[in-house]
Structures are given as structure tokens and as C-alpha cells.
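>>> Fold the following, please.
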Amino acid sequence: MTSTLKGYALPDDKGYFGEYGGSFIPEVLQTIMDDITAAYNDIRKDPEFHRELTYLYKHFVGRPSPIFHARNLSAKLEGAQIYLKREDLNHTGAHKINHCLGEALLAKKMGKKKIIAETGAGQHGVALATAAVLVGLECDIYMGEVDIAKEYPNVVRMKILGANLIPVSRGTRTLKDAVDAAFEAYLEDPVTQLYAIGSVVGPHPFPMMVRDFQQVVGMEAREQFQEMTGKLPDNLVACVGGGSNAMGLFTAFLEDDAVAMYGVEPSGRSLKEGEHAATLTLGKPGVLHGFKSYLLQDGEGMPLPVYSVASGLDYPGVGPQHSLLKDLGRVQYVTADDKETIDAFFILSRTEGIIPALESAHALAFAMKRAKELDPSQSILVNLSGRGDKDIDFVVDTYGKDYGI
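Have a look, this model is predicted:
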């Protein structure tokens, strides 16, 4: 379960992807992180752990998730053929369950009593609450008050599952502030709790560990796409906030030079400060939440306020491996704004009968634009990372009149 790029193992033993990653945390917490790293390195070599996780992926999550050829959408665009990796069909409705099960099993094997986490759109929170129930652990979820109001269906799901939902009222009351609150709670008791980070971010080993659990997406997609078409996809597209669904898809294709990769960030209302969350597009290297990566920051290195119509993407940092892939030019990081995203949300719904999550709609928006530039013989595989059940109230209340609702 090691990601490579032209033979270069990622990360190194200190958790660095080139100059990015690492572990910038208090010494007392570093000891705990070292224990987590050792435990993860043990279980990743344990055949029984892999058997258990594989069983749950198949019989609980419903893996493998299918690939769907969006023929109606492709015909409408009159360009490249668009295919969707249907992570929205997973139990709990998104890709997040892939790493939440792995983290919950790890916590159980380490003797932890509770798993805690942040959530933005609520998908990570729902998935972790689900995994906690399954393995018999307590679960605390920190969520900004803005996102609680915006993603209320997922709030209800977490409460039904028995999770302790803790509102975060400070700062912008969104994802970054929820991460801050969860980290502080973890520092109070890192012994009996495990902080199950929700993306390929945070101090080592989490960027590596979450990627490893998510790479099942790309491994399946590689085999499925070749079975469907006889070749690899020409283009891969995935949204990027922290970047877990994108790394899940990209990892299996990193050494295939003929496969172009695009990570789509939110340009929000505009590219003015505080109006977007386009970290790799406009950020520069810095340290946040215990790791080094590209960061939207002010002149003193403090994170800037960010915004996205998709609650799961409004984070001022990004996974360290994405930062390296940007520098190497292996992945092109592009943007989609709110208008393009909402258009894509409705277009997919009304051409294919699939309502996507707003996060995934960012990837779809770019894929649609890119498809028009390409020949119909070309293919684009989009990671449809989540379904839009959680978003429909917000979308209809905010944009419904513009779309005949």
C-alpha cells in the first residue's frame, strides 16, 4: 500500500512528500502519533486486518462501486465521453466510508474508547458515526454552526446514529474551525481517543493512511475502465478540498503518463480574498494543523478565511501529496466557481437522473467544460465522490427559482 511516482516512495519515514507533510505538533502529541504510526504499519501488514476490511467493503459498503458511462450527458456536450466512478452509491453516500472503516478498525485494535473528528459537509461525520457503531466505539463530531444549518440532513443522520454532535461557534463557523476544535479536544485526551482525520491532511501518518484506505477507488476504477473500454481513461477529474477522493482515484494512475489528471478546487464567488478556497491555485507553502502544504495565508502566515458553496471544500489547506504533485506538474489543479457548480448539479440530475453532492459537482463542472474541448474518441473519468441528498434543501432554497423549482 505504498504510493510511488517514478520509483519515488511517498512519503518518507518522517511523513514528507518532497518538502510537504511532516509532523508539526507538540512533543507530547508526537509520542502518540508515533504510536499510531507503529500500529498502522503493523496492521497494514496483517492479512487478518485486510480480510476484515475487504469483507466490510464488499458486504457493508457495497464495493466495488460501479463505473457508469454518462451517455446522455456526453451526447449533450458533443465532446469527450464522460464516465462516473459512482462513490455516491456507497453506504452512507460518499467515499468517506472507505477510510472511516479503516480508522475505526485501527482505533479498536489500539484499544481506544472513542473516535473524534471534524466534518464540513457532514459526509465524514456520518461515515465515522456509522463506523463507530459497527465496531462499538463512542463518537464525537465537531461541526461549524454554518455547516450545521446548511447540511442539516446529515446532522440528523449523525444524531440518529448516536454520535455526539458538537457545534463550533467561533471564527467562520465552518470546516477549518471545526478542525481546530477537534484538534484541541484531542490534545486534552490523546490516550483513550483517536482523532480520525477526514482527509489526506494532518500530521504524519494521516495523509498516508487516509490515502491508502482511499486508493481502493482508483484500483477498482483502473480494472473496471479497462474491462469496459479496453484501455485506460484519457483524463481523470476529481474535486479537491483536503483531497482524499482525488488521491483515492489518482494513486493507481500516477505512473501512467498518458493519463491526464485534474484536481478541481472551488473558486467560489470570485478569486478575491475570502471568496474562494482555491488553495493550490493561489496559496503558497505554509504550516496548518500539524503539516506543511500549500496554504491560503496572510503576510504573517495565518490562514485566510475561505468560502465554497460546497461545505466539504472550504478548507484553506490541502493534502501534502497534492502539493508535491502540483510542483511536479503531474496533476493540473484548476477551478470551478459556484455558478458552474450549480449548473453541473442540475445538468447531471436532469440528463442522467443522478443528483451529485456539491463537492462532486465541482469536478463535474470542469469535466463538462473539458469534454467540449476534446474529440468524442477521448474519455474523462470523474470521481463522483458523493450524492446530493444532503444538499437538496440548501440548493432549492438558494437557487431553486433560477432552475424552475
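>>> alpha carbons only for contacts and neighbour counts from here, please
Will do.
>>> residue contacts, Leu304?
Contacts for Leu304 (CA atoms under 8 Å, 6 or more residues apart in numbering) come out as 273-274, 296-298, 316.
>>> Name the member of these with the shortest distance to Tyr83.
Of all those, Pro316 has the smallest distance to Tyr83: 29.6 Å, by CA to CA.
>>> Please give the structure of this sequence too, so both can be compared:
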Amino acid sequence: MPGSTSNHVRRFPDAGGYYGDFGGNHWPPHLKPALQELAAAYEELRSSPAFLDELDSVRTGLQGRPTPVHYLENISKQLGGARIYVKREDLNHTGAHKINHCVGFALLARKMGKRKLIAETGAGQHGVALASAAARFELDCEVHIGAVDVDKVNANVSLMRLLGARVVPAASGQATLKEASDSALRAYTEQHADALYAIGSAIGPHPFPMIVRDFQSVIGQEARAQFLSITGGRLPDHVVACVAGGSNALGMYSGFLDDPEVALHAVEPLGKDARRGQHAATLTFGRPGTLHGTASVVLQEDDGRPAPVRSIASGLAYPGVGPEIAMLCRSGRVSVDTVSDEEAVATFLRIARHEGIIPALESAHALAFAIRLAETRPPTERILVNLSGRGDKDVDFVLAGHGGGSPNGGVRRGL
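Modelled structure (predicted):
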């Protein structure tokens, strides 16, 4: 079973799809039979040797797994503190961790007799990954993306179309990731008899958060074994990942949740500053609420509506967070920190120029915090970062007007 190496993963969610106080199924009643069908199909297939063998084959052939763990030697020497290692999810086919669950959903759809995949995307990495997986398994594909992001990540939009996907711009509201999710949900409501909603992160109603986490757990399983091999049997002292919905974070954390000596860090986008509407730091400034069919933590207006959000990283511009991440942060197992747009861009440039790696702006948030953390920790400590995606999509945007400035520190606050 994907994720079976962790006692935590085996315990959560409960039978109702809850992670403590968070989770559940809060979608409209007429869609619940489709979710029950998905849950039953996944429960049957998740332990099927034939299904898992095919999943492993696709991960090796199409994706290029396993991805390596790599030591950032130059940056670590510059800092003089803790050593920084990265899990190179940017080396996956299509350039990010998203393809880990996209191939899983494509396999599920085919086994369930569905002919189409529907999803939302922000930075475009999920859309490209899903289009690639759909092409591999000869399924139709429909990707919804905020109209603002169509221009911002135009290269990824072109790739989606090249791979055969129908791209649907969402122009309402802020026209970013939340609106893309709203649009994809409406499309799934109309087409669920023949289509499967391949949700883009560990969000939404049960069983979506569980399925995404399980398919993404390959990151943590590989990273744990690789790190132990590299260090002669030593675990990292810190594990760091950027967080919006939480797919890349849960994928990485899953390898270390049962190790209390490993500190887990979630890094959120502070955007321009801490004012409402200028960031997307849900765990830092949000409160309990319901969004896209799950009870979790949500950035909200005073009247309870989702608040506007902002981040230079399109994949982090979301006013909610997955229910399992919310539980882990509330319990204190995962600590929460923030990184500003300016600090993320400075790190994007620093990693490119001193390590020869172009990280996605989303991943640059995690790397920025890791650099900040390394400066305060002794050289004997080790930090492992999930480098969740590559930044080809961000290069023109950064160089066009965001290539300078000194980094600002982030805000740290508990849930």
C-alpha cells in the first residue's frame, strides 16, 4: 500500500475521513455517491499487487524515479552552519512532484472505467503532469486554471495543450487557484459519471486527501532510505517543505512522521506582507472553516468568506490547507514559518547562481527558510528540503521585474 511504512499514515484518516478535528466530506449530497465509489475503488486497488506493480513501472519509465537526494555544497559552505540537502523532485518528468499522484489518478480512472480526468492547477505543474498522465493512459483531460495564471505560466499552458489537454481559464474573483478549483468542481459536478476529479493537492473531501498523500508518500520513503545511505545511518535533524494544500509536504513528511527527533517545518508564503489580502499564509493567520468540501484552516474575511490571497508563487496562492497538515500543525508535530516574496526571489536567484539548480518559486520558499535555519544551527546538523519543482516556468517572470532586492525575514507564529 502506498504510505504503508508509517504508523501515522496507517492511523489517519479515521473511518469518517477525519484527521482529528479536520477533514470529512462536505461536498453536496448528490456528489457523495461518486466519492463513495472512488473510496471503494481505491480501497480495493491500493493493496493490489497488479495495480502497485503497474504504478511502479510507470514511475520508473514515465517519471524517471527514483529522484536523488543532493547536497547543496556551495550554499552550505557559504553559510557555515547546518548542511542543506535537497530531494530533487524537480527532476521528475514534467518538472515537479505533482506527477506522483497524477499517474495514480490516471490508473484509478482507467480501472474505474472513467474516460476523462478533470483538475485545477495554479503554477501549471499539476496541469502538465495530469495532461502527461492522461496521454500515457489515453484519457481525455480538462484543466482549469486562473486567468491571471494563464499569462504568468504561459509555457506550462502551452505544454498542457501540446499534451492534448483542454485548458479552461477561470476568470471570476481573483482568477487564481481558488477560482480554478471552483471551476473544476463545477465541471466535475456535471461530468462525474464519466470523469474522475484528479485533485491537485491533499485537499478536498475524503478520500482525496488520503489518496494524494498516499501517492506522494513515495517522496518520503525514497528520501529516508537515501539520506540514511548518504549519512551512514543518520536521519536529518530538520525536514522542510513549502505548504499550500500540502501534497509535497505530506509526501516528504510521511517518511519521518514516526521519528520525533526529526523536526518538521511547513513554510508558507508571506507574499508582500502580513496584511490581509497580501499573503497566503493560511496556517499562520487562518482559522477553522470549510473550503472545497473539507473542514480545515482557512484564511477568511470577517463574515467567513474566503479571504483574497497573494503570492509570487502561483501554486501557493490558496486560502486553505489540507486537513492532515492542519492537524499536524495544531498538534505541534509540524512547526510553521513564513517567507516573503522578496526572500523567495532572492533565494531563487542564489540557488541558480551558486548551485546550478533553478528551483520553482514555490520550492524557493522552502529553500529560503532552510537557509535562514541553517545560519542558526551548528555544522553538525543536517537539513533536508523537498525541492518540489523546477523553475523553468518562473524564469521570464522573475527576470522581467523581480530579480533584485534584499531578503526580508518571515513571520513565525503557531496555529
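>>> still on that earlier bit, out of the contacts of Leu304 of the first structure, give me the one that has the most neighbours.
Ranked by neighbour count (other CA atoms under 10 Å), the contacts of Leu304 of the first structure have Leu296 at the top, with 28 neighbours.
>>> Which part of the second structure matches stretch 262-281 of the first structure?
Matched against the second structure by TM-score structural alignment, stretch 262-281 of the first structure falls on residues 265-284.
>>> now stretch 116-130 of the first structure
Against the second structure, stretch 116-130 of the first structure falls on residues 118-132 (TM-score structural alignment).
>>> How about the contacts made by whatever residue of the second structure lines up with Tyr399 of the first structure?
Under the alignment (TM-score structural alignment), Tyr399 of the first structure maps onto His402 of the second structure. His402 of the second structure sits next to Val345 when contact means CA under 8 Å, 6+ apart.
>>> all strands of the stretch 301-405 of the first structure, in order?
332-337, 379-384 (DSSP state E, counting those that start in this stretch).
>>> and Tyr142 of the first structure, which of those strands is closest to it?
strand 379-384 (25.1 Å).
>>> Show where the closest one falls in the second structure, residue numbers please.
The aligned range for strand 379-384 of the first structure is 382-387, by TM-score structural alignment.
>>> where exactly do the helices run in the stretch 51-200 of the first structure?
Counting by DSSP state H, counting those that start in this stretch, one finds helices in the stretch 51-200 of the first structure at the ranges 71-77, 96-109, 123-135, 145-150, 152-160, 175-188.
>>> same deal with the stretch 251-400 of the second structure?
282-285, 323-331, 341-355, 361-376, 395-401.
>>> chain center to the match of stretch 262-281 of the first structure, what's the gap?
The chain centre lies 16 Å from the centre of stretch 265-284 of the second structure; the measure is CA atoms, centre = their mean, to the nearest Å.
>>> go on, stretch 343-350 of the first structure?
Counting by CA atoms, centre = their mean, stretch 343-350 of the first structure comes out at 21 Å from the chain centroid.
>>> repeat for stretch 250-259 of the second structure
14 Å.
>>> tell me how far the ends of that stretch are from each other?
14 Å (CA to CA, to the nearest Å).
>>> List the buried residues of it.
For stretch 250-259 of the second structure, the neighbour count (16 or more other CA atoms under 10 Å) marks 250-257 as buried.
>>> which one of the residues you listed sits closest to Tyr71 of the second structure?
Nearest to Tyr71 of the second structure among these, with distances taken as CA to CA, is Met252, at 16.6 Å.
>>> can you tell me which residues contact the closest one?
Met252 of the second structure neighbours (CA under 8 Å, 6+ apart): 216-217, 219-221, 223, 239, 241, 386.
>>> repeat for Leu367 of the second structure
Going by CA under 8 Å, 6+ apart, the list of residues near Leu367 of the second structure reads 240, 347, 385, 387.
>>> Who wins on neighbours among those residues?
Leu387 (30 neighbours).
>>> And that one, how close does it get to Thr282 of the second structure?
21 Å.
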